[in-house]
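**Q** Fold the following.
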Amino acid sequence: MTNKSPRKPPLVADKRYTSGSRKTRKPSVTKTRKTPQKAKPAPRKRKTTRRKASGGGGLIGFFRRLIGWFLRLIWAITWRVGSVVSLIIALWVGYIYTTLPDVTELLDGRARGSVTMLDRNGDVFAWRGDQFGGVITTDTVSPNIKNAIVATEDKRFYRHFGVSPRGIASAVRINLSEGRGPLSGHGGSTITQQSAKLLCLGDPYDPDSGMSEAEYESDCRRGTLQRKIKEAVFALAMEVKYTKDEILTIYMNRAFLGAGARGFEAASQRYFGKSASNVSPAEAAMLAGLLVAPTRYAPTNSLTRSQNRATVIVGLMEDQGYLSAAEARGARDHPAQLSEAAAERAGGYFADWVMSAGPEYFTRNTTEDVIIRTTLDRRLQAAAEDAMQYVFENKVRQGSKAEAAIVVMSADGAVRAIVGGRETKVVGAFNRAVQAKRQTGSAFKPFVYGAALDLGYSPLDTVIDEPFCMNIPGSGQWCPKNYTNNFKGRVTLADALKDSLNIPAVKVSEKVGRELVRQVASQFGLESDLAAGPALALGASESTLIEMTGAYAGILNGGSAVTPYGLTELKLLGESEPLMGTEGGIGERVIQTQAAEELIWMMEKVVSEGSGRRARLPDWQAAGKTGTTQAARDAWFIGFTSQYVAGVWMGYDDNTPLSGVTGGGLPAEIWHETMVRVHEGLEPTPLPMRGPTGPVENWDGGTPDNRSGGTGLGGVVDKVLRDIFGGGGNRNNSGNQNPQGSGDR
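**A** Modelled structure (predicted):
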């Protein structure tokens, strides 16, 4: 049976595919029904939509594409430049790393050494130069110091990599808000950066560079951008080379903390008299407070200001958990106090004198740490300072600009105290006791009479005090006068010295010979050029107070020369054997012992009966001499007991005449106040003096003895001398010129 419907079933594939696609044997029902094939147009729609959203057309789209291009360009440049800069910094850090020495070589970087001075009892009283107390580490130093430094200077020290971007940004913000440049003022430096600065970025000081050490350090602390970049790179290298504790060790040993102290050990010794390993929280806070401004906050300059700064540091330590509330309260209630030596700063003038008199290579320009033992007696130093202050507060008119100086020494020349001016708490000031050369006035007269006594004359020999003139070649007639403008007639040599008469002093000087007087004074230690004319006898020559006091010490010790000295032993720190000993003391004999003892007897009359009565001491014999120069520009009193010699000078620095002051006035009173304090607690002992013996001579006529006068050659000499010195007792107040150096009452 045939099929009546010859039509074949329709093929879907025939409708969907071209004849070229019919290579597939059998269409897959699964593939024809897959959703992805039906959803293929959807992605094309999304793509078309994204192009539209990106601003494919219009002006806005153009600018957006342009900005995008620039951003991609900047990023491409930035990461490439950043990579290059990072590589350069890494290489730079690596290079610096290779140049950094072992940490032990960086702990003492001073270009000069230090001088520590001890008093006669072996206690420290002064420091000079750059003091370095010895190496300390984070293990040996007190934890209080570590904590105070970190709390004050860099609280993130143990967490950053050497540079703190947050700290720098904060510092820039503060500087700008305060109206300064971004790099002026607050620096935002980490402890590592500060250590790099202390190391001067690895560039050591060269004394031959033409820069002083102060200029070198100032140059190292410049705040330029270039310097800051170098500092940051150096700090990164230090962080790679050293541990955090090693960096902190460098910082603690090299930081300058005022008053010549380099490092926390030196500062602790300087201010508290103890090691940095034993400081309290209050003391550690005071030391850390010095880091920001060592000179301003140095407790030796202002203890109150330093304590106030330390209170701020205590607060920081408490806030950061280094101190409990109770510990912080205790530190505030009991602030740090200076050691006795630091508080007194005794012997400022004395220390300056020792530094100037000692060998330069072990004092002023030392590169070593030197220990000098001295003759200073701090009790006597305080006595002299108190005496000067008492007189000026109670006996000198308020507002007076007059100055004064005091020297106290033993008979062998060992200087016990020096006050170089009214302002006693000073360092490096003008020292009037040592540096000021002034006319000595009648204080010179003991050397005139000492020369006569050494020739065998007696204190009871007489001379006529009367109007007297001399013709001086090239100068004409010279007529000295007494301070009172009166004349006493015939007087003994002892009375002439006691009352400080000028005419007898000139006559005695001329009789024994000016050259001999000049020789005696020079051998006793007056090194200045001595006057060549007859005014030599009246103190027309200039001298320093310490020279004059030393010369009087020579009289006290029996007539031997004395060289004032303050250094008894010098050695290097850590060494047991001294490099040098005493340079000074008693030297060669100048006048005989008998002459010296008779001169002391005469000088005792000056104090007990004469022009120096205001200097008298209770229970103690004292001898001395007043001195007042022409127009009262200088006033002196120098004297001694059996124990000590003291000299006092008073005047104006600009040579203005004193008003109503003579050597027997205020200088004698300062001497009295000084010696009363100096002799407290001492048992009185008599002066080594001897009364006059032997025949007496009337130098201007009268009964001669075996030293002049008589018949024959002696009579001729006596007549010549009588013509020179006069033989009458005329007491007229004649004379037409003022003496060069007046006597005083």
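**Q** hey, let's count contacts and neighbours off CA atoms from now on
**A** Noted.
**Q** so what's residue 591 up against?
**A** Residues in contact with residue 591, defined by CA atoms under 8 Å, 6 or more residues apart in numbering, are 450, 451, 454, 520, 559, 560.
**Q** hey, which helix is longest across the protein?
**A** helix 59-99 (DSSP state H).
**Q** other SSEs contacting the helix or strand just after it?
**A** As assigned by DSSP states H and E, the chain's next helix or strand after helix 59-99 is strand 114-118. With contacts taken as 3 or more CA pairs under 8 Å, 6 or more residues apart in numbering; DSSP states H and E, strand 114-118 sits against strand 124-129, strand 369-374.
**Q** Please identify the most buried of those strands.
**A** Burial of the helices and strands packed on strand 114-118 is given as mean neighbour count (mean count of other CA atoms under 10 Å); strand 369-374 ranks first at a mean of 24.
**Q** Second input sequence below; structure requested for side-by-side comparison:
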Amino acid sequence: MYLNFLLTLPRRLAVAVFVLASWHSSALAIPSFKEVQLAYQSSDAVLLDRNGVVIHQQRINPKERKLAWVRLEDVSPALRMALIASEDKRFYQHGGVDWNAVAGAAWGNLWNKKTRGASTITMQLAGLLEEDLRRKATARTASQKITQALVAQWLEQSWRKDQILEAYLNLVAFKGELVGVHALSRVMFDKHPSGLDKIEAAIAVALIRGPNASVAKVAERACASLKEQGLPQFCANLEGQSTQYFARLTAKSDVARTISGPQLAPHLARKLFAAYPSVTVIRSTLDGASQAFARDALVRHLSALVDRNVEDGAVLVIDNQSGDVLTWVGSSGALSDAGQVDGVQALRQAGSTLKPFLYELALEKKFLTAASILDDAAVNLPTASGLYIPQNYDKHFKGLVSVRTALASSLNIPAVRTLVTVTPELFFRRLQQLGFGLRESGDYYGYSLALGSADVSLLALTNAYRTLANQGRYTSPRISDKDPLAVKPIVVMDAGAAFIISDILSDRAARATTFGLESALATRIWAAVKTGTSKDMRDNWCVGYSERYTVGVWVGNASGAPMWDVSGVTGAAPIWQEVMHYLHQHKLANSVANKLDNKLAAKSNPAATSPMQLPAGVLAQAIVYEGALEAARTEYFLAGTEQSLIGIAHPDQIRPLIAYPTAGMLVALDPDIPPERQRIRFAAQGVKQAAWLLDGKAPAKASTANQASQTALSIDWMPWPGKHVLQLVDSQGKLLDQVKFEVRGAVLSTTVSTTVSAAAPKTKRK
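**A** This next block holds a predicted model:
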């Protein structure tokens, strides 16, 4: 009981104590109502979508449960009435200290009668605001009680009554970890404070006076509160109702301190709140409705693939112009055994999704055009670590095809041949400019980089495709209001080359070689899209963009386990298509063009309906292929590369080059292998007559026994330790090509007199 002791003191002594305490009160730093609001921190961090709607709630304070500050007008009138009736009947009449209650408490104390006590709501608020006045294990001292009364009087002079009541309801502790009426209402009554009825309000108020009281005691006090309000009829079965509420409270406390708010974007929320640990409310760039749809679409499609050993996936949507991330679905939720792993940020093998950037670079450097012919035939590429033997996904070869067909139909061999021309290091640098942040060098990946041997994240990959959609202009994606709004884009790719790649990726007819005219890649709006499947079907992707959005989907297993017969077009593509159609649902509903039959639309020139603006320096040219290799069509070219007749190169038109050894190759000599099995065969292509020079001299040929298989352009050489320069020259001594390589020697074996090693390198298959 507060201040009862004052009435037992002589009157003059009490007055003296108050005078001294008043003099001391000037040193008290009492906060304003606004300062208390600003200092208030919820125990749950809240993530908002771009429209201010709560889409995720995350617990950040394990010690107490406090939800967002609630305004007084948003608190049930029943609770406000019950609180005043139970705790402070003269709240609107006194100035902080209810002297009538003080006198009554003192009188009861004198006669050892149990009374309610004299502590007002304002005095209780003072105890909540001042650290020194907060309840501890022991009772407050005399000086603390005096200070509490003085702070209450100061609050009444500085704050309005509604502010005092509002602050009290947000700061008062109820039961267990629950602090504030918002947390109590959500956890115990499963509703917002504005919806509390008379019975719930009475139970809530009863908990203020006795947070640890038994159910029976709480029901007794709640009934007393109802009677004081003239509502005795609500006391019936009050203990039974209290028991139900207590049971709900206990159950929720046992389940990992349950959060009652939405759980729509757990992975992005975790990322943002880790980046801004002192912030409890963050507005993201997500669109709540799109986030929910993408999540449901992912779960629905993965549920249909459960018998194919697939349980994980991720979906990302980025607005092309602003870079705002509109959806960030990091996992399949309950379908996954690794739901905490964020599939948007996890690094996975890219598969064929890197090919558009390779071909764009080749077009930009004018090594190729969209009409150029590439050979989709078996190829063995010698590398420093052995032969690289790439294969197509279907294990078949298509022969001579155009760049447009090779990219749209995702043929592997032409992509590898293109990388040989571009070089892995140059392609690697371009990928770094696009934000991939690859950990190794281009030489580390080698020619397999053309087929996506590098590990990438869905976030980086989708944003790189967004760069294509923006014709080569790169900016980082935005995920919250903490990111800058206006960022000057970096020009990474040639606008014309990016436009041509977009046109190829939107060409249904060009992709028909592999995917057919009708597949999950065909949409009812213009879209450029590419799939990818990594080695052993461990990952598959579908990434593409419309005029407004870029959508990326990954499907696989977080554990790295392979899927069973699931490719990009059957795993990720249906999800991509459904999300893309959802994003354009209003456009689809209002578009007359979408009433056309899909087959008729596929036969038309895709570029004719492309919404992308034709960049300067891009020309449309009618082309015809020699021998009708492909159908005549209108093709796009960068200025200066256009041509109308596309011929097929003959052997005498191929640039002479050294096929083996390769540049930079390192040969290790093995003393335990017979010399005749450790020879290096010099091989060239693209020339009929030429000569070899090794370190400026004609190399010695192999023994007579081996000369039967040798020609002027293919000779066997016995390796000699050291660094060497091999040159290919014509009959006049003009240099045609050269490579540098190194042979490292070994100690002579006791059984072999010569130490040489050029045994057939191990083959790699992609």
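**Q** Who are the contact partners of the corresponding residue of structure 2 for residue 633 of structure 1?
**A** Under the alignment (TM-score structural alignment), residue 633 of structure 1 pairs with residue 538 of structure 2. Neighbour list for residue 538 of structure 2: 556, 557, 560, 561, 562, 563 [criterion: CA under 8 Å, 6+ apart].
**Q** filter the residues you listed to the buried ones?
**A** 556, 557, 562, 563 (16 or more other CA atoms under 10 Å).
**Q** between those residues, which is closest to residue 87 of structure 2?
**A** Using CA to CA, residue 557 comes nearest to residue 87 of structure 2 of these, at 57.9 Å.
**Q** What lines up with the closest one in structure 1?
**A** In structure 1, residue 557 of structure 2 lands on residue 652 (TM-score structural alignment).
**Q** With adjacent residues omitted, what lies nearest to its match?
**A** Excluding the flanking residues, the one nearest residue 652 of structure 1 by CA to CA, 6 or more residues apart in numbering is residue 402, at 4.9 Å.
**Q** For residue 662 of structure 2, grab the count of nearby residues.
**A** Neighbours of residue 662 of structure 2 under the rule other CA atoms under 10 Å: 18.
**Q** which element is it on?
**A** Going by DSSP H and E, residue 662 of structure 2 is not in any helix or strand.
**Q** just checking, it touches residue 737?
**A** No: counting by CA atoms under 8 Å, residue 662 of structure 2 does not reach residue 737; the two are 11.4 Å apart.
**Q** between the helices and strands packed on strand 114-118 of structure 1, which gets nearest to residue 685 of structure 1?
**A** strand 369-374 (26.1 Å).
**Q** now the angle between strand 124-129 and the closest one, please.
**A** Put simply, strand 369-374 of structure 1 runs at 140 degrees to strand 124-129, going by axes from the mean of the first three to the mean of the last three CA atoms, to 10 degrees.
**Q** the inter-axis angle of whichever helix or strand comes after strand 369-374 of structure 1 versus strand 124-129?
**A** Per DSSP H and E, the first helix or strand lying C-terminal to strand 369-374 of structure 1 is helix 378-394. Here the directions of helix 378-394 of structure 1 and strand 124-129 differ by 90 degrees (the same axes, to 10 degrees).
**Q** so what does helix 378-394 of structure 1 touch, helix or strand wise?
**A** Counting contacts by 3+ CA pairs under 8 Å, 6+ apart, helix 378-394 of structure 1 is packed against strand 403-409, strand 415-419, helix 666-678.
**Q** Mean deviation, the first one versus structure 2?
**A** So the one you mean is strand 403-409 of structure 1. Following superposition, strand 403-409 of structure 1 is found to deviate from structure 2 by 0.7 Å on average (mean CA distance after the TM-score superposition for structure 1).
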